[in-house]
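Peer 1: sequence and predicted structure below; questions after.
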Amino acid sequence: MIAMRASEIADVVGGRLHGADFLFCGSVVMDSREAESGSLFAALPGEHVDGHDYVQAALDSGAVLALVAHDLGAVEISSIVVPDVGVALIQLAAEVRARLPHLTVVGITGSQGKTTTKDMLLQILNHFDETVAPKESFNNEIGLPLTILKCTQKTKYLVLEFGATHIGDIEKLASIANIDVAAVLVVGNAHVGEFGSVENIAQAKFELVQSLSDGGVAVLGTYEPHTIDMALRAPGQVVTFGPHGKICAEEMSLVDGEPTFLVYDQKIHLHFTGAHQVANAEAALAICEALNLDRTQVVACLNEARPLSKWRMERSFTPGGALLLNDCYNANPESMAAALVTVAEIGSERAGRAVAILGEMRELGESSRSAHESIGRLVAQLKISRLVGIGEAGETMVKAALVEGHQDAHSFGDHDAALRFVEADLRSRDVILVKASRGTHLEGIAARLAGGVAK
C-alpha cells in the first residue's frame, strides 16, 4: 500500500486509533495466514469464522496494525476500531486510489471469462510497467478494495475484476476506482436466478461503462446482442472485439485443445485450453488497443502468457495417462457448453474417449431444470463418450442425454460412488472434464483422479 500514518488511516475510515501511531506502508490482508512483517490485518466477520479471533495469529506473523470492529483487549497490536470493517476497507481503497492520479485503471466484467482475461492482461501489462491485478477472482466488495490497496506509487496499471449479484453492485464498487478502460466481455445466464432476467444482468454490467472517467474507453464484445447494444450507448470512445469487432481472430484452429489464430496478421498461439479462450484473448488485445500499447509487443506477451488461476480448464494427468481438465471454479450454461465442445474436440484429436463429469450449475433460478436438460442434450449431440452426472442436477442432465439417444450416461448421488465408477474404466487416451459450480466441490474429484487429495 502507499505510505500513510496509522492516524491518517483512522481519519479516512472514521475510526479510533488505539496504540502507537507510525508510518504504515505494508500489505493489507484479511487472512492471517497471509500476514507478513509490516502488514495491516483486516478482521472481517465471516459466515463461519470471525477475523477478530485471528488477530493474534496475524500479529505472530508480523502484522503491525489491525482494522477491527471492537477493542482487542490483551492483544498487543496497534488497532483502528471502526463500525464496519468491510466499509472501512472500501473507504481506505477509495482514498488510496484518489492519491494515485497517475494510475491507469482497467475494469473487467462479464458473465464469463473475467478471470482468464485478467490473467492474460496482467502478464501483458507487466511487460510494459508495474501492474497490480486481483488474485483468482477477488471481484466483490472485499476483494476489489484489497486489490486497490496493493498499489504503490510505483504502480502504473491496475486491473480490477467486477462481479455482481444485484443491480447496483458494480456501480458502487466502480465509484471508488475511477476507471479509465471498462471492458464488458459478454452477457449470459450466470446468476440469472439472482437478477431475474438476462436484461437485468446486462443493465448491471453496463454500470461499469457508465462509470468511466472523462476520456475513458469502453471495450465491448460482439458475441451477443447486449454488448453490441452497449457499444451504441457508451458515452465515449469504444473498441470492440469478436466476430463483428475491430479486434477479430481469424483462421482459428486447435492444437491439443489450444487455439492458434491470427490478429493484426500476426500469429498467436494461446497456452490456454479451449476455443472459447479466443474471446478472452481478443478482449485482452482490445484493452491493450485502448491503452495504445505497441501491438507487436502485446502479441509477443500474449504468446508467452500462461494460466494463473486454478480450476479453469486446468490441465493435469491421471496416473494412467488420461488428460484431466479441471474446470470446477464455476459453471453456467454458456461456459458449460464451451467446455463440452473443448473436451469433445480434444477427445477426437487424441483418438480417445471424451468423459464429462458434471454437477450443478447454480443460481439459475426458474430456468435451472431446463438449462440442465439442455446440457444433457448437448452431451449427446456432441457425442461425448461418457456422461457422469452428480447430484439431482446431474441426474437431470443424464436423463436428458439418454432421451436424446446417449448410450453411456450415468448418475450418482455422491462423489465417492461417481469416482469409483470412473476409475474402474479409465484409459490412457481418455480426456476427462470435471465441471460444476464452485459450491458443488467437484474439484475434490479432479484432485483424486490426478492422484492427489482434495484441497
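Peer 2: Thanks, I have it.
Peer 1: every contact and neighbour count from this point should use C-alpha atoms.
Peer 2: OK.
Peer 1: the stretch 151-300 of the chain: strands as residue ranges?
Peer 2: All strands of the stretch 151-300 of the chain, identified by DSSP state E, counting those that start in this stretch, fall at 157-161, 181-184, 217-221, 237-241, 250-255, 258-263, 266-269.
Peer 1: please compare the first structure with the one that follows:
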Amino acid sequence: MFKVEGINDLQTLANVVDGKLLSSNESFSGITVDSREVSDGAVYIGLQGESFDGNLFCDDAINNGCIAVITNDDQLLGRNILVEDTYDALLKIANYHHKQINPMTIAITGSNGKTTVKEMIGRILDEEKTVITNKNENNEFGIPYTILRCTPNTKTLILECGARHDGDFKKITESFTFDQLIITNINNSHVGKFGSIDNIIRTKLELIGAVKESGIVIEAAFKDLSVNRDLNTDSLSINLYITNDSKELDLKRTWPYLVESDPDQDRKYSITLGADKNGLKIIHETAIEHNCINAVITSLALEQIGNDISESMKRLSGFENPLKNRFHIHEVVNYLIIDDTYNANPTSMQSAMKNINDWNDERGRIVILGDMYDLGNHSSGEHKKVINYALGMKKLRKLILVGDKFKNEIKEFSELEREKIILIQNRVDDFPLLELTRDSSTKSKGVVHRYFKSDGGIILIKGSRAMKMERFTESITQYLY
C-alpha cells in the first residue's frame, strides 16, 4: 500500500484524479493496486493493461478492507471514484505525491546498463534517504509505483525507465519532472517491438522533455545531442548537457575515456577519463568490462550533486549487482558458472562473450545461449553474428544453443564449425538435468556430460527473459555439486 502525501480524504483524491466521487466523503489510509492485499481503509485502483483488467477484482479489494475503488467502469456498484482512465489516475496521484515530497530526481534510460547504474547510485547515496526502482520494475507502471514509495524522509529518487514500444514514455514525460536524465547507450534491443532504431532513439529521448530547466542530461550514446541525434560509433566519450527554457540541450562538457584490461589480472581494469595528460587515472575491479563505463557514468552523475568522482569510483570498485542474474559468478568446485540470464540482446551477448574470452584463465569455455527476442527483421542476422562470434572464441570447448531462432541459423555454418555446437531444440523441457546426468559413454551429439566434471571450465549462460535460462544455472550448479 502506498501512502499519498497531502491527500487524506476521498473528495480530495477525486479532485486530484479529475474523477467523480460516487459516495459520501471520508478519510482513507492509502492507495493499493493489488486486490489481494489486505488494506484496511485503502483505495484500490483498477488498473488495466494488455493482459489484465483490474476492474474485475474490485469486489475482492473491498472484501480485503478497501473502502473505495478508482474505476472507469460506470456500471460498477458501490463506493467508487469514476475516472476516464485508471492509469491516468495513477499518474496523477504519483505526480501529486512527487511534488509534495520534491526529491532530487535522477531518471535513467538506455538499451543496456540501466539497472546496474541504478544499483550503483543506490550504493553510494544514503540508503535511508534514497528510493530506487525495485529490481526491474521499470515500465509504465513501475515508474509511478517507485515514486509512490517516497516518504517525507526521501531526499533522492532514482528512477529506472524502460520501454518496449514506441511512445512508451509520452505520458511519463507529461506527468513528472527530473533533475537529471542519464542515457547509458542505444542499440537494437527490442527493435522488433519498436520497429526501427530511429523509434528507439525517439522514445528514449522523449524523456528529455521531463528534465527541468537548467537540469542535466548525461549520455554515452550520441556524438552531440545539441546538434543532432547521430549515434557515436567512432569513439568512447560521455557528454553532459544543460537544458534551457526551450527544452533544448547545451553541451557543456565531454569526457573521452579509455578502458584497458590488466594484462596480469582478470577482472581488473585501468580507466583513463579525459583526453589530456592530466586525465584522471582509475584502477577498477569488476566482473565485466562494460561495468567500467557504468561506474564512470554513475560517478559523473553523482559529481553533479556534490560527490567526489574519485571517491565514488573507489567505492564502486568490486561492485556486484545485488540482482544475481546479471553476470553473477558462482564458483563451484573448479568451475566458474556465470549467470547472465536476466535478459539478452546482440550487444550484451557479445559483451559477455568478449569478457570471458579476454580473461587469461586457462580453463575451457562452455557457452550456453538462448534465443534473443524482439529483434524483428534483424533476428536472423543477429543470431548468426552471435554464433559466429562464439565460434571465434579462444578456448571454446562447446557452444550450446537453445531455441528455434538459433536452430534456423546453424545450417549456414560448416561441418567443422558445427562440431563445436550442441543444439537444444526444446527450450521448455528438462534438458539440463537429463542431459548432464546421462551416461558419458553414450555416443550422441546431445550428450554434454563429458564437458563437465573434467578439468574445470568457465560456463556462460545467457538468453532472453522468455527463454528462462536460469534453469541451466540451477541444473548445472546442482550437478557439479
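Peer 2: Yes, it's here. All values reported here derive from a predicted model rather than from experimental measurement.
Peer 1: returning to that earlier point: with distance to G347 of the first structure and mean neighbour count added, can I get the strands of the stretch 151-300 of the first structure in CSV?
Peer 2: Converted to CSV, the strands of the stretch 151-300 of the first structure look like this (distance: least, Cα to Cα, whole Å; neighbours: other Cα atoms under 10 Å):
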stretch, distance to G347 of the first structure, mean neighbour count
strand 157-161, 33, 25
strand 181-184, 32, 29
strand 217-221, 29, 29
strand 237-241, 29, 21
strand 250-255, 12, 14
strand 258-263, 13, 18
strand 266-269, 20, 18
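Peer 1: out of those, flag the one nearest S309 of the first structure.
Peer 2: Nearest to S309 of the first structure, of all those, is strand 157-161, at 13.2 Å by Cα to Cα.
Peer 1: comparing the closest one with the second structure, how large is the average distance?
Peer 2: Comparison of strand 157-161 of the first structure with the second structure after fitting gives an average deviation of 1.2 Å (mean Cα distance after the TM-score superposition for the first structure).
Peer 1: same for that strand, what does it pack against?
Peer 2: Counting contacts by 3 or more Cα pairs under 8 Å, 6 or more residues apart in numbering; DSSP states H and E, strand 157-161 of the first structure packs against strand 104-109, helix 114-128, strand 131-132, helix 143-148.
Peer 1: closest one to E207 of the first structure among the strands of the stretch 151-300 of the first structure?
Peer 2: Nearest of the strands of the stretch 151-300 of the first structure to E207 of the first structure, taken as Cα to Cα: strand 181-184 at 9.6 Å.
Peer 1: which helices and strands sit right next to that closest one?
Peer 2: Packed against strand 181-184 of the first structure by the contact rule (3+ Cα pairs under 8 Å, 6+ apart) you find strand 104-109, helix 198-210, strand 217-221, helix 277-290.
Peer 1: how far off centre is that strand?
Peer 2: Its chain's average C-alpha position is 15 Å from that of strand 181-184 of the first structure, according to Cα atoms, centre = their mean, to the nearest Å.
Peer 1: have a look at how far, on average, that strand is from the second structure.
Peer 2: Overall, strand 181-184 of the first structure averages 1.0 Å from its counterpart (mean Cα distance after the TM-score superposition for the first structure).
Peer 1: against the second structure, where does that strand fall?
Peer 2: Per the alignment by TM-score structural alignment, strand 181-184 of the first structure matches residues 180-183 in the second structure.
Peer 1: in contact with F472 of the second structure, which residues?
Peer 2: Counting by Cα atoms under 8 Å, 6 or more residues apart in numbering, F472 of the second structure makes contact with 432, 461.
Peer 1: and it, helix, strand or coil?
Peer 2: Under DSSP: H, G, I helix; E, B strand; the rest coil, the three-state class of F472 of the second structure is helix.
Peer 1: tell me the counterpart of it in the first structure.
Peer 2: Per TM-score structural alignment, F472 of the second structure is aligned with I445.
Peer 1: coming back round to it: can you say which of the helices and strands packed on strand 157-161 of the first structure is nearest to E395 of the first structure?
Peer 2: helix 114-128 (29.6 Å).
Peer 1: before we move on, which element is the corresponding residue of the second structure for E334 of the first structure in?
Peer 2: Residue correspondence to the second structure (TM-score structural alignment): E334 of the first structure is matched to T347. For T347 of the second structure, the enclosing helix or strand under DSSP states H and E is helix 346-358.
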